[in-house]
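Visitor: Task: produce atomic coordinates for the following.
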Amino acid sequence: MNYLQNSIKRFLFDQGCIETYHHCMDVGNYAYELGKNFLAEPYKAKVAGYLHDVSAIYPNDQRIDVANKMGIELYKEELEFPMIIHQRISRKIALNEFNVTDLTILSAIECHTTLKEEYSDLDLVVFIADKIKWDRKGDPPYLAGLVKALNISLENAAYYYIDYILNHDIKVIHPWLWQAYLKLRDNLKFT
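Guide: Prediction:
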């Protein structure tokens, strides 16, 4: 794991993304601790967390071009708000630059911002870890409610977060986010 951490550090530091490196380490370490409670292989959450934002090397105004060059077919919502493309670019970087081939890890990286309809427990762990260890100063405004929901289940926590952002300042609603929300609502029997 130290080799991966050092490789990510070099990769991000070379591009001046020092804050992103620290965020990725925080998310990976927290995802690992959280994963111990929910996953048979919590180290996968650590790997996914460490790599989830490596696409920060590309500013928002370059992400559409980068995604096109990588062969990523974009949704109209991603064209409207290119920041959310980063999760899918990070998956490609994890595969191509860091040789991560485990499809479960790649899935968790790819949906760490939006989740998706057919989510796994690993996807949920990384999604939630990213929301708890967010990349801004201070605590997120939804933190207390998210932690309370997490004490019930991963799905409750994910639902709480998505419901929170849908009722607050969201730029666009990515189709994966909406599909995940509906699936969580059905699974949890919320109406």
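Visitor: drop to CA atoms for contacts and neighbour counts, all remaining ones
Guide: Fine.
Visitor: Of all residues in the protein, which one is nearest the centre?
Guide: The centre of the chain sits closest to residue 112, judged by CA atoms, centre = their mean, with a distance of 1.8 Å.
Visitor: wait, isn't that residue in contact with residue 122?
Guide: No - counting by CA atoms under 8 Å, residue 112 stays clear of residue 122, with 10.0 Å between them.
Visitor: Double-check residue 49 against residue 23; I have them as touching.
Guide: No - at 9.1 Å, residue 49 does not count as touching residue 23 under the criterion of CA under 8 Å.
Visitor: neighbour-wise, which of these two wins?
Guide: Legend: neighbour count by other CA atoms under 10 Å for residue 49 and residue 23, higher for residue 49 (30 against 20).
Visitor: Grab the nearest non-local neighbour of that one.
Guide: In space, residue 49 comes closest to residue 28 once its chain neighbours are excluded; the distance is 3.7 Å by CA to CA, 6 or more residues apart in numbering.
Visitor: Which helix or strand contains the one you found?
Guide: Using DSSP states H and E, residue 28 falls within helix 18-38.
Visitor: Contacts for the helix or strand following that helix, please.
Guide: As assigned by DSSP H and E, the chain's next helix or strand after helix 18-38 is helix 43-51. Outside helix 43-51, the residues that touch it by CA atoms under 8 Å, 6 or more residues apart in numbering are 5, 8, 24-32, 35, 90, 94, 105-106, 108-109, 122, 125-126, 129-130.
Visitor: Distance check, the residue nearest to the centre of the chain against residue 181.
Guide: Per CA to CA, to the nearest Å, residue 112 is found 14 Å from residue 181.
Visitor: Another sequence for comparison is provided below:
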Amino acid sequence: MMDYNQVLDKLSQVLSAKRFQHSLGVSQSAAELAIQFGVDVEKAKVTGLLHDCARGLSSNILLQMAEAFAIVVNDVEHCQPVLLHAPLGAHLARKEYGVDDPQILQAIALHTTGGRDMATLAKIVYLADCIEPGREFPGIDRLRSLAFTDLDAAMLAAFDQSLHYVIELGLLIHPATIEGRNYLLQQQNK
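Guide: A predicted model of the protein is given here:
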């Protein structure tokens, strides 16, 4: 696997300036959360940096690559191909950046929709993507605070925020987001 600086150099050449800055912010936030929750900081930094490595690809390219990598595309992803950048990002991280760590790959694959039974690193990257310094939306301060005190409560709040946002835009809701939220609620009630 490439080290952080190698990933940094390569991403700076393939991402837009705005997306690159966002990825730096996610990397920084992921590192801070990793310290708080006892996760390998370097792993969190690299994962945060790589999370959007497929984000600049067009819808047509995302759909073509999903077919090439034999990724099953559900109805929601077919209508909103941008959602495929996460699972495709995991494939690109493996192929282009030499990542073979299953936790890193899961975190990249789930950083947009979330999902059930997410590892701690995946939760950290999902939240880091929501709370990185460049993000601003109503409730961000509460979510940032919660992210550093209770990972699962922060995930639930982030899922709720995401659902509200998607509904406001009139977009389809990905079933993995619902599954992830329901899973966390079920775990709370055990």
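Visitor: Tell me where structure 1 has helices.
Guide: 2-13, 18-38, 43-51, 63-69, 76-80, 86-96, 103-110, 121-132, 143-150, 154-166, 175-188 (DSSP state H).
Visitor: Next one: the nearest residue to residue 94 of structure 1 once chain neighbours are set aside from residue 19 of structure 1, what distance?
Guide: In space, and not counting its chain neighbours, residue 94 of structure 1 is closest to residue 100: 5.5 Å by CA to CA, 6+ apart. Distance, residue 100 of structure 1 to residue 19 of structure 1, using CA to CA: 23 Å.
Visitor: Can you report how many residues lie near the nearest residue to residue 83 of structure 1 once chain neighbours are set aside?
Guide: The shortest distance from residue 83 of structure 1 to any non-neighbouring residue, by CA to CA, 6+ apart, is to residue 60 (5.4 Å). Neighbour count of residue 60 of structure 1, defined by other CA under 10 Å: 16.
Visitor: separation between residue 60 of structure 1 and residue 119 of structure 1?
Guide: From residue 60 of structure 1 to residue 119 of structure 1 the distance is 26 Å (CA to CA).
Visitor: What does residue 144 of structure 1 correspond to in structure 2?
Guide: Aligning on TM-score structural alignment places residue 144 of structure 1 opposite residue 141 in structure 2.
Visitor: Going by the alignment, residue 161 of structure 2 corresponds to which residue in structure 1?
Guide: So residue 161 of structure 2 corresponds to residue 164, using TM-score structural alignment.
Visitor: wouldn't that match be in contact with residue 144 here?
Guide: No - assessed by CA under 8 Å, residue 164 of structure 1 is found out of contact with residue 144, at 11.8 Å.
Visitor: Mind checking which of the two has more residues around it?
Guide: Neighbour count, other CA under 10 Å: between residue 164 of structure 1 and residue 144, residue 164 has more, with 16 against 12.
Visitor: How about the contacts made by that one?
Guide: Going by CA under 8 Å, 6+ apart, residue 164 of structure 1 touches residue 142.
Visitor: if you set the cut-off to 10 Å instead, what comes out?
Guide: Taking CA atoms under 10 Å, 6 or more residues apart in numbering, we find residue 164 of structure 1 in contact with 141-142, 145-146, 158, 170.
Visitor: shared neighbours, residue 112 and residue 122 of structure 1?
Guide: Counting by CA under 10 Å, 6+ apart, the residues touching both residue 112 of structure 1 and residue 122 are 48, 128.
Visitor: Which member of the contacts of residue 164 of structure 1 is positioned nearest residue 82 of structure 1?
Guide: residue 170 (13.5 Å; CA to CA).
Visitor: List the residues that contact that closest one.
Guide: Applying CA under 10 Å, 6+ apart, we find residue 170 of structure 1 in contact with residue 164.
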